[in-house]
Structures are given as structure tokens and as C-alpha cells.
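Student: got a sequence here, can you model it:
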Amino acid sequence: MVRKKNSNTLAENRKARHDYFVEETIEAGISLVGTEVKSIRIGKCNLKESYADIYNGEMFIKGMHISHYAQGNITNVDPIRERKLLLHKEQIKRFDLLVTREGFTLIPLALYLKNGKVKAAIGLCRGKKNYDKRDSMLEKAHNRDIERQMKESNR
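Tutor: Below is the predicted model:
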């Protein structure tokens, strides 16, 4: 699968696709303050160790690091605070059932802009074993070799 980098993508969690099988993705809004949005827009966001959790009927993103905005003052907030994800109750209930019963994990895959608002792509993921990771790396290398051969034969 070849993915082009979207110009609206602000941060991406590439490690998640290496460590997990992504079964389904969903778009969610994030409750942010102004200086956090400014920091995200200039690329000061890290999704590497983040995950989403559901409690009290609400979904929160945890472990996402948004650096302090340089021109911000007292309006800067804690860089790794919990941030609420904005979803419909039915969507949250469905994901809660899948996470608790079937052992899935909710992982933020990317942050991007849509109509001027910051959105998060949340993936419903199942963990990979080490041999699965090796298989996917071999498959990626094989596909790269095939592409190289096709390119050389077209010349």
C-alpha cells in the first residue's frame, strides 16, 4: 500500500502501523486550547507513545505530547495532558465493546487539518507479534524490488 503524504497532515504515528494491525479507522475531533493548535500547526506534536482510552462514556487521548507554544504565556498548558476526543455516543459505545471484549487497542494514527479544524485519525488496532513484523518487513522489501524491476523494464 503506497500512501502519499497529505499536505494537511500535521503529525503521523508511523510506528503504529509497524507495531499493530489497523482493523478500522475513525475520524475524531480533539478538544484543544489555542496555543496547542498553534504548536500543532508548526509541527510540535508527537504521537509516538500515545493511545486512546474510554471511561465514563467519553474517549480521551493520552500520552500525546504537544510542546509549549513559544509565543504563548500563561495560556500554555501541560504538554502531555489528557485531551478529550469528540465522537458520537454510539461510536464510543461500539469501540468500548470492541476494546473490552475482543482485545483491540485504540491508537492515534495521524493529526490533520480538515476545514481549518484539527482532526485525529484513531485506529482500532490489534498488536503484532515479532514474526508478523518480520513478515511485513519482508513483504515491503519484496514489493520494493518488484517496483524497481518494473521501473527498469519500462526504460
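Student: drop to CA atoms for contacts and neighbour counts, all remaining ones
Tutor: Noted.
Student: mind listing what the residue most central in space within the chain touches?
Tutor: What sits nearest the mean C-alpha location of the chain, by C-alpha atoms, centre = their mean, is L109, with 1.6 Å. With contact taken as C-alpha atoms under 8 Å, 6 or more residues apart in numbering, L109 is in contact with 12-14, 16, 47, 120-123.
Student: let's see this one next to it:
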Amino acid sequence: MAKGSGNVIAQNKKAGFDYFIEETMEAGIVLQGTEIKSARNGKVQLKDAFVRIRGGEAWISNMHISPYEQGNIFNHDPTRSRKLLLHKKQILELESHSKEQGVTIVPLKMYLKDGFAKVLIGVGKGKKNYDKREDLKRKDAKREIDRAMKERSR
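Tutor: The predicted structure is shown next:
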């Protein structure tokens, strides 16, 4: 199975727009109690999430997992920091990347693989406004070409 495939729960579409993704890596994630039930229902948002290396461990912050509806007192804090499960070598590699100027580690998507929740994280370099405009122009041009081809085939 290819990296990042499986039962996709959430996707960070904004990351591809805001960053040049240079490298991707798959990581497990530590979830508490009812979080996995909410995740299976697709109640996950990665929009403002980022990864930080603290104390030799990788932590994902600002990832929102909504409280489980049928949960009671055992529900969790929706935006708490969650630990990512990576090998020491991978953490050291991410830490060296994150120390570079303008580099951020962002989650790209969350998915289920063999019953376990996984997060695809990417090392991204921030785009400037003119890069973003260029991407929008390219996207619009592709849309116009596809529209013209569709009308031509009729």
C-alpha cells in the first residue's frame, strides 16, 4: 500500500497551497479514549495543525478532534497536543529540518491503516504570495483546458 493511502479521515488541503512540501513521512498517533471513535466518524480537522519536536519526541498541536457524541465524562479536550509515534532516527531528521529558516512540519492527511490511525506529515517550506498567485493561475488554466476539452467532446 502506498504512503498516505487507506481510509482517509481528514486532509489538509491548505498545506499544499501554503507550503512547498519537500519530504513526507508516515507517523502513528497516540489517541485517548473516544478520540478514535470521533476520528472514524471523520470529525477531524487539520487546517491549523503543526508538528513540534519537544524533548526528543514529536507532538502535533492544534489538530481538532471533536468530542464523541455518545461519550460522557470520558471525552477529551478537542485541541490537546498529541504524541506522534516515530523512530528516533526520523525524529532527529525532522528536528534538523525544522531548525532551518522558513521550514515547518505540517500534517497533510490522517487516515486509517490496518485499524490504526496514521498521520502523513510533510516538511514544508513557506510559499511567498507570488508563488501562491502562480499556483492559482496554473489551476485556473487547467480548469479552462478541461472545460474546453469537455465541450469539444460533446
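Student: what's the TM-score once they're superposed?
Tutor: Here the superposed chains carry a TM-score of 0.91, computed using TM-score structural alignment, normalised by the length of the second structure; 150 aligned residues with a C-alpha RMSD of 1.5 Å.
Student: buried ones among the contacts of L109 of the first structure?
Tutor: Among those, the ones that count as buried by 16 or more other C-alpha atoms under 10 Å are 12-13, 16, 47, 120-123.
Student: now, which of the contacts of L109 of the first structure lie within helices?
Tutor: 14, 16 (DSSP state H).
Student: ok, the contacts of L109 of the first structure in the second structure: which stay?
Tutor: For the contacts of L109 of the first structure, the aligned pairs still in contact in the second structure (both residues aligned by TM-score structural alignment, their matches' C-alpha atoms under 8 Å) are 12-14, 16, 47, 120-123.
Student: buried residues, the longest helix anywhere in the first structure. List them.
Tutor: Using DSSP H, we find that the single longest helix of the first structure is helix 130-153. Neighbour counts using 16+ other C-alpha under 10 Å place K133 of helix 130-153 of the first structure among the buried residues.
Student: repeat that for stretch 89-99 of the first structure.
Tutor: 92, 95-96, 99.
Student: how about the strands in the second structure?
Tutor: Here the second structure has its strands, by DSSP state E, at 7-11, 19-29, 44-45, 50-54, 57-61, 64-65, 82-85, 103-113, 116-126.
Student: point out the other helices and strands that the third one packs with.
Tutor: In this case it means strand 44-45 of the second structure. Other elements packing on strand 44-45 of the second structure under the criterion 3 or more C-alpha pairs under 8 Å, 6 or more residues apart in numbering; DSSP states H and E are strand 7-11, strand 64-65.
Student: what range in the first structure does that strand sit on?
Tutor: Taken onto the first structure by TM-score structural alignment, strand 44-45 of the second structure occupies residues 45-46 there.
Student: mean deviation (superposed) between that stretch and the second structure, please.
Tutor: Superposed on the second structure, stretch 45-46 of the first structure shows a mean distance of 1.1 Å to its aligned residues (mean C-alpha distance after the TM-score superposition for the first structure).
Student: quick one: contacts of that stretch?
Tutor: With contacts defined as C-alpha under 8 Å, 6+ apart, stretch 45-46 of the first structure is touched by 11, 13, 39, 64-67.
Student: can we see that at 10 Å?
Tutor: Outside of stretch 45-46 of the first structure, the residues within contact range by C-alpha atoms under 10 Å, 6 or more residues apart in numbering are 10-13, 36-37, 39-40, 63-68, 79-80, 110-111.
Student: ditto for stretch 131-146 of the first structure
Tutor: For stretch 131-146 of the first structure, contacts defined as C-alpha under 10 Å, 6+ apart pick out 1, 17-21, 127-128, 147-152.
Student: find the nearest non-adjacent residue to K118 of the second structure, please.
Tutor: G28 (4.6 Å; C-alpha to C-alpha, 6 or more residues apart in numbering).
Student: which parts of stretch 62-81 of the first structure are buried?
Tutor: Using 16+ other C-alpha under 10 Å as the test for burial, stretch 62-81 of the first structure gives 62-69, 76-77.
Student: dump the contacts of L109 of the first structure to CSV, plus distance to D132 of the first structure.
Tutor: Putting these into CSV (distance: C-alpha to C-alpha, whole Å) gives the following:
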residue, distance to D132 of the first structure
E12, 22
N13, 19
R14, 16
A16, 14
L47, 23
A120, 26
A121, 23
I122, 22
G123, 18
